[in-house]
Structures are given as C-alpha cells and as structure tokens.
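Colleague: output the structure for:
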Amino acid sequence: MDTEIQIVEVEAPKKAKRFVFVLLEQFTMLSFASAVECLRIANRMSNAELYSWALAGDGGEMVACSNGTEFKLQMDLDELTRDDVVIVCGGIDVQKATNKRVLNWLRREARRGVVMGGLCTASYALAKAGLLDGKRATIHWENQDSFAEEFEEVDLTKSVFVVDGNRITAAGGTASLDLMLKIIADDHGEELASAVADQLIYSSIRTDQDTQRLSIPTRIGVRHPKLSRVIQMMEQNIEEPISPATLAKDVGMSTRQLERLFRRYLTRSPKRYYMELRLQKARNLLMQTDMSVINVALACGFASPSHFSKCYRAHYQTTPYRERGAHGRRD
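Modeller: Next up is the predicted model:
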C-alpha cells in the first residue's frame, strides 16, 4: 500500500554524490545494507536524487558476503572520478580478501583525492594500503587487538565511527547507520538525517563520541562498581598483568574480599578470569595477525612460550601452533 510521505525540502545538487561500495569477499551484509539504505531513503525523503551508488569488487563479477548471499557487481576496480566516495566493506578473514590488486587500486584512487572509507573490518584494508597513517580510525572491537599490534602508526579509537579528513571508518553492524546519518546531516541538514532515521525506526542515533562495546556491567550482567573497575583494569593491562593484591588495593578491598566478589558474581577466581582475558586476546592475535607465537605470548603477559602453550592447551584443548596452522596464518 502506497502512503504519502512528508517531503523534506533540501537544495538538490546538480549531480548526485556517488558512493562506490567495494565489496570484499566475505563482507558483512548488515554494515553494507545499513549504509546503502540510508542513501536510498534520503533520496526518497527529499524526493530528489541526492545520492547514487555502485557495487564494485575485484573482478567485477560476483561476490559473496559472510552469510552466503551473492551480489552481482556493477564494476571492476575501475578508475573513479575525484568526486566519488569509496566505501570498502569488510567482514570475515579480511586479510585474505585484501589482495595486492585491491591494495594497489586503493592507493591509486587515494592519490587522486578520492574520499576513502571502511566499514566493519575494512579499516584493515585501508591501513594495509597506508591510507590511515597518522589518522584517527576505528574497527570492529573483535579486531582491535590485532589491528593495534600491526598498525602502530594509526590512532585507533573505540568509537562507533570516525571521520578524519578524507578518511572515514565505521566499526560495523549498525555503526554504519550512525556514520551515514552523520554524512547526510553534513550534506543536507539535520532535518533530513532525522527523517531518514525515523523511516529506519532508529531512535538512538550515536555520534563519534560513543564507544562501540556495551559497558562492562551490561556485558557481564552484574552492576557492581568495584567489580567493573577491576575488570576494566584487567582489560587495560593485558601485556603486564596486575596482581590480585594490587587490584584489590586499588579499589579499596582486601584480596579475600575480591576473591569472594569474583566467585559470587562470575563463578571463578580473579586469577582465572584474568587468564581467560589474556588467552582470548592471544587467540585473536593468532587468528588475525602474522605475529610469531612468542610475540603473541609476550603481548599477552606470558614470560615463556612453554607456559603460554600449557595455559592455552588447558583452555582451548589445542596448542597455539596448531591454532595458527588451523587458520592458515604463518609463524
């Protein structure tokens, strides 16, 4: 059933602003769909062709996203105009999808002055091409550890999205909505952006000041300020772990009280919980980077590879070397 919509009056450009979505193999559908739907609805709500878009990719034929759905591409990695906006869409195993041809194309188009963006894990592709050096950027929280280890020259944040000059990055998922609503507001005003959000039934628009992960109390399902503070200190000190005695002292508790607090709410000791955090980071680094096993061990607070291997096997029922081999990374 057709319904009459309230048109938002804006000054239509002489030529629609074109977004070229570069779809890498195994890209995440949600982050891509969130972005392109904002553009479509902006056109509808303004009754004008403010934006156009094209789907591009290596080979220019077909590409599959991480849920298996295939998309027909409209163009190969062709030469663009300076007014185009490139949005690279990443997802699972972005390192493999970021091949030499993609990197060379990104560098070439960046030299031409094209605005470059990355959604979800595609910030990796931009960083690998050297396009985020000295820039603020973000990436999906699951890839933050490995990204920070590999690209020290990038000012990595935990924001849902970042706009730094002609480089734009979003953390994935619904963060693409927030980024595109920001772009629409900058281009054509807050009224249109709000109308687009309304159509999407999206009532909690976030800014670049919002962080992507849930708060610690929400994540662990416990609202206890001292417990949250201790977990925050643990998460911020993985490479050089802090002793339970020091953690307890810093929040005004005895070590025994801290032990009871963890066992009551998390059914494990502070030492066990801390070890699990360190091993989780180690697994991310093994699967997402080419760091040697010994460097992964050191980055996660283990003094020796043998101790690291013993702890890793006890938790994941496999060794770090086998984990690396199973995911096709080199050591």
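Colleague: CA only for contacts and neighbour counts going forward, please
Modeller: OK.
Colleague: show me where the stretch 201-331 of the chain has helices.
Modeller: Along the stretch 201-331 of the chain, the segments classed as helices by DSSP state H, counting those that start in this stretch run 216-220, 225-236, 244-250, 255-266, 270-288, 293-299, 305-316, 320-326.
Colleague: need these in TSV (columns: mean neighbour count and distance to residue 28).
Modeller: Output for these, formatted as TSV (neighbours: other Cα atoms under 10 Å; distance: least, Cα to Cα, whole Å):
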stretch	mean neighbour count	distance to residue 28
helix 216-220	13	23
helix 225-236	16	27
helix 244-250	16	39
helix 255-266	15	32
helix 270-288	20	17
helix 293-299	21	27
helix 305-316	16	27
helix 320-326	16	23
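Colleague: got the end-to-end distance for stretch 16-35?
Modeller: For stretch 16-35, the first-to-last residue distance is 16 Å (Cα to Cα, to the nearest Å).
Colleague: check stretch 18-33 too.
Modeller: 16 Å.
Colleague: next one: it to chain centre, how far?
Modeller: The chain centre lies 13 Å from the centre of stretch 18-33; the measure is Cα atoms, centre = their mean, to the nearest Å.
Colleague: now that stretch: buried residues?
Modeller: Using 16 or more other Cα atoms under 10 Å as the test for burial, stretch 18-33 gives 18-32.
Colleague: ok, now stretch 94-110?
Modeller: Neighbour-count burial for stretch 94-110 flags 94, 95, 97, 98, 102, 103, 105, 106, 107, 109, 110 (criterion: 16+ other Cα under 10 Å).
Colleague: which members of the buried residues of stretch 18-33 are the farthest-apart pair?
Modeller: Spatial extent of the buried residues of stretch 18-33 (Cα to Cα) is set by the pair 18 and 26 at 23.5 Å.
Colleague: rewinding a little: which members of the buried residues of stretch 18-33 occur in strands, if any?
Modeller: Counting by DSSP state E, these place 18, 19, 20, 21, 22, 23 in strands.
Colleague: and these as CSV, adding distance to residue 65?
Modeller: Shown next, in CSV, are these (distance: Cα to Cα, whole Å):
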residue, distance to residue 65
18, 22
19, 19
20, 17
21, 13
22, 12
23, 8
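Colleague: contacting residues around residue 129?
Modeller: 103, 104, 106, 107 (Cα atoms under 8 Å, 6 or more residues apart in numbering).
Colleague: what sits against the most centrally placed residue in the chain?
Modeller: Residue closest to the average C-alpha location in the chain (Cα atoms, centre = their mean): residue 140, at 1.8 Å. Shown in contact with residue 140 (Cα under 8 Å, 6+ apart): 120, 121, 170, 171, 172, 212.
Colleague: next up, for comparison:
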Amino acid sequence: MTQATSQPTTALRKPVARQEKTRLSVGFILAKRFTLCAFANFVDVLRLAADEGDRSRPILCNWTVLSDTMDPIPSSSGISVHPKERLGDPRRFNYIVVVGGLIEDGTDLSAGYQNFLQEAAAAGVPLVGVCTGAFLLHRAGLLDGYRSCVSWFSHSDFKEQFDGLDPVTDQIFVVDRDRLTCAGGVSSAHLAAYLVDKHVGTAHANKSLHIMIIDDAHQAEKPQPGIPLDLKTQNPIVQRALHIMQQNIDAPISIQEIAQRMGKSKRQIERYFRLSLETSPQVAFLNIRLDLARHLVLTSQKSVAQIAVDCGFCDSSHLSRMFRRRYGCTPQVLRGLPAPQEQVA
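Modeller: I've put the predicted structure just below:
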C-alpha cells in the first residue's frame, strides 16, 4: 500500500440541498449484519451535538440511513434498522459512513451501494469506514493508496484478504485525506467527535462525549488497547501469533496450539520470537496478560479477582504473584489499597 506522507485535514464541503443551520450532514450505509454498537455510538455523538441539551433535533447536524432497496437491515445482534432514504445524490452529505459487519460473512456491498460510493468519491465526498467498513471500502477499490485503520482483532483477517496491505492497528482511527477509518466500538464515538469538533465546534463534541459518559475526546493517535509497545515487530509470523494470544487472553491456549493454528511447529514459533523480540512466546503471552491486568487495575472498577479471571489467571493470588514479579508491587498496592495477607505455602 502506498503510504501517505501526511494527514491533511478534510476540507469543509457544502453539500447540496441542506438546511441553512446544518453544519454537518452524514449519510450512513449499513452492511448486512453490521455492528450495532459502532453505528449507535457514531449517531449518538451527532444527535447530542445537533441540539441543545438532550432534545435530539437534527439542527446543527443531520444524519440518515441510506438504502438501495429500503428493506430493513439486520445487525449482528439481530436488531434491524429501517433505512430512511434512497441513495440519491451523495453530494448532499459532508460524509458517507460505511458501517461494516461480521468478517465471517465476507459479503461485498451491492452494486447499487458500490456505484453510489464511487459517485461520492468522484464528487469529492469523504468516505468513512467504521469497524469492518475498511474491508468493504477496500473491496470496492476505494482505499487504494490510503492508510486504513482496523481493530487489532481483525488484523490477521485483513492481511489474509488483502495480500501485501498492512493496516494500522495501533491507533483508534486514521484520517488520510478524504478517507477516514476507525476500529469500531467506542472509537467510532471518538471519530464522530473529531468530525463534530471540526465542523460544529469543540464544545459540542465534548458535550456529546460527556453525556455518553466518555471522559474526553481522544485523538487519532490514541493507541488501541492491544499488544504492548515493547512487543511490536514487523515479522508477520510473530505478529499473527501475538494477535492469536490477544484473542485468547481470558482462556490462554498453549504455544503448541498457537503453532498448530498457524501451520507451524512450536520450535519454529519459539525461534521467530527469539529473533524478533529476544524473548520466548510463553513470556510474551504472560506479559500481554499482565499488561492488560495493569490497565484494568488503573482504569476500571473491577475487583482484582475479576481482573484475574479476565486475564486468564487462576485466581487473584496467582495474578498478584505474577504482577509483583513484573511490576514490583501487587495490583492492590498499585490501586492504592492495602495488600491482602497471603498465605505462605
């Protein structure tokens, strides 16, 4: 993929036939079995920024779900959304947002949607890929030469589908000229807030996030909660193994099983890790789990016992022992709580 040398901000466009007070107009295309959370987060930022208080009138912002058939669109959770408008002229929007669905479906957008997006791109309307929307835009040939962001969870799938392309998985969203992509989930709220900040104002963007109980707006460079920075590598085999580890944090699998999934031997995986990271895959897997545990200790209200379960440790005592070895203190001490009395075996 051609790497962009800069990320210039997208120019404010004046879409045709819009209300005089509207500063930001967004059209949504929802893939079959789209991710409801990512869509809802994006829309709610627009809704809360568009009006005073929580009145939801589409004044400063407006948004609509577009369709080529007007049939209800099922989300991955089984809840369907009814589109509001036919595709029509894309120039009436500042942005067209494509919300992706489940990777396993592997379906492309219909010819009607693809033609609409091609028309939007030709007219200079910026295109946004949310969650796996980047997959759909790539398959439609609309991200060639652009940097794109996907969730760390989808990194391996992306590389398998688009040979030779390496997406950004260490940021929550990417702005590359007139293409914007994000990892999905809460990152879609931050990308929407970025657009509100740009077109409507910082106060409106912050208001939306605060009402949604999201502390502050995050910039694009905010890292995804993924692989620790000291485990970054360009070796594709090690990268894939690390992502498999991430996907199995709460129920750790053996290095032998990881190797089998990758069609490699355990000894090969261990050799690649030593050459790329100067550590063993066993230590790397433990460090990924401990780094997540530390993140949860510092940023969540979960009990240490629950954090231990979430990070694949037998119990809180097991977590505390491993935690002390790595960080020099127990999770309780890091959180500012009295350390529990541990029994000596």
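Colleague: what's the closest of the helices of the stretch 201-331 of the first structure to residue 69 of the first structure?
Modeller: Using Cα to Cα, those put helix 270-288 closest to residue 69 of the first structure, at 23.8 Å.
Colleague: what span of the second structure lines up against that closest one?
Modeller: Per TM-score structural alignment, helix 270-288 of the first structure has no counterpart in the second structure.
Colleague: what does stretch 108-117 of the first structure give?
Modeller: Stretch 108-117 of the first structure maps onto residues 119-128 of the second structure, going by TM-score structural alignment.
Colleague: give me the distance between the two termini of that stretch.
Modeller: End-to-end for stretch 119-128 of the second structure, by Cα to Cα: 14 Å.
Colleague: for stretch 162-182 of the first structure, same thing?
Modeller: 10 Å.
Colleague: where does that stretch end up in the second structure?
Modeller: So stretch 162-182 of the first structure sits over residues 174-194 in the second structure, by TM-score structural alignment.
Colleague: re earlier: which of the contacts of residue 129 of the first structure still touch in the second structure?
Modeller: Among the contacts of residue 129 of the first structure, the ones still in contact in the second structure (both residues aligned by TM-score structural alignment, their matches' Cα atoms under 8 Å) are residue 103.
Colleague: between the contacts of residue 129 of the first structure, which is closest to residue 278 of the first structure?
Modeller: Minimum distance to residue 278 of the first structure across those is 32.2 Å, recorded for residue 103 (Cα to Cα).
Colleague: any idea what sits nearest the closest one, other than its immediate chain neighbours?
Modeller: residue 129 (5.3 Å; Cα to Cα, 6 or more residues apart in numbering).
Colleague: residue in the second structure matching that neighbour?
Modeller: Match for residue 129 of the first structure (TM-score structural alignment): residue 140.
Colleague: who touches the equivalent of residue 15 of the first structure over in the second structure in this structure?
Modeller: Alignment note (TM-score structural alignment): residue 15 of the first structure maps to residue 22 of the second structure. Contacts for residue 22 of the second structure were tallied using Cα under 8 Å, 6+ apart; they are 59, 60, 61, 62.
Colleague: corresponding residue for the second one in the first structure?
Modeller: Yep, that's residue 60 of the second structure we're talking about. Match for residue 60 of the second structure (TM-score structural alignment): residue 50.
Colleague: quick check: its match touching residue 42?
Modeller: Yes. Counting by Cα atoms under 8 Å, residue 50 of the first structure touches residue 42, with 7.3 Å between them.
Colleague: of those two, which one has the most company?
Modeller: residue 42 (26 against 23; other Cα atoms under 10 Å).
Colleague: isn't there a strand covering the more buried one?
Modeller: No. Secondary structure assignment places residue 42 of the first structure outside any strand; it is helix (DSSP: H, G, I helix; E, B strand; the rest coil).
Colleague: so what's residue 103 of the second structure up against?
Modeller: Here residue 103 of the second structure is in contact with 132, 157 (criterion: Cα under 8 Å, 6+ apart).
Colleague: if we use 10 Å, what do you get?
Modeller: Residues counted as contacts of residue 103 of the second structure (Cα atoms under 10 Å, 6 or more residues apart in numbering) are 33, 34, 132, 135, 154, 157, 158.
Colleague: so which of those belong to helices?
Modeller: Counting by DSSP state H, the part of the contacts of residue 103 of the second structure found in helices is 135, 157, 158.
Colleague: can you pull out the strands in the stretch 1-150 of the first structure?
Modeller: 17-23, 51-56, 62-64, 70-72, 85-89, 115-119, 136-137 (DSSP state E, counting those that start in this stretch).
Colleague: can you put those in a markdown table and add distance to residue 230 of the first structure?
Modeller: Converted to a markdown table, those look like this (distance: least, Cα to Cα, whole Å):
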| stretch | distance to residue 230 of the first structure |
| --- | --- |
| strand 17-23 | 41 |
| strand 51-56 | 46 |
| strand 62-64 | 42 |
| strand 70-72 | 45 |
| strand 85-89 | 36 |
| strand 115-119 | 32 |
| strand 136-137 | 27 |
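Colleague: and of the ones you listed, who's closest to residue 240 of the first structure?
Modeller: Between residue 240 of the first structure and the strands of the stretch 1-150 of the first structure, the shortest gap by Cα to Cα is with strand 136-137, which sits at 25.4 Å.
Colleague: what's the average distance of the closest one to the second structure?
Modeller: Average distance, strand 136-137 of the first structure versus aligned residues of the second structure after superposition (mean Cα distance after the TM-score superposition for the first structure): 1.2 Å.
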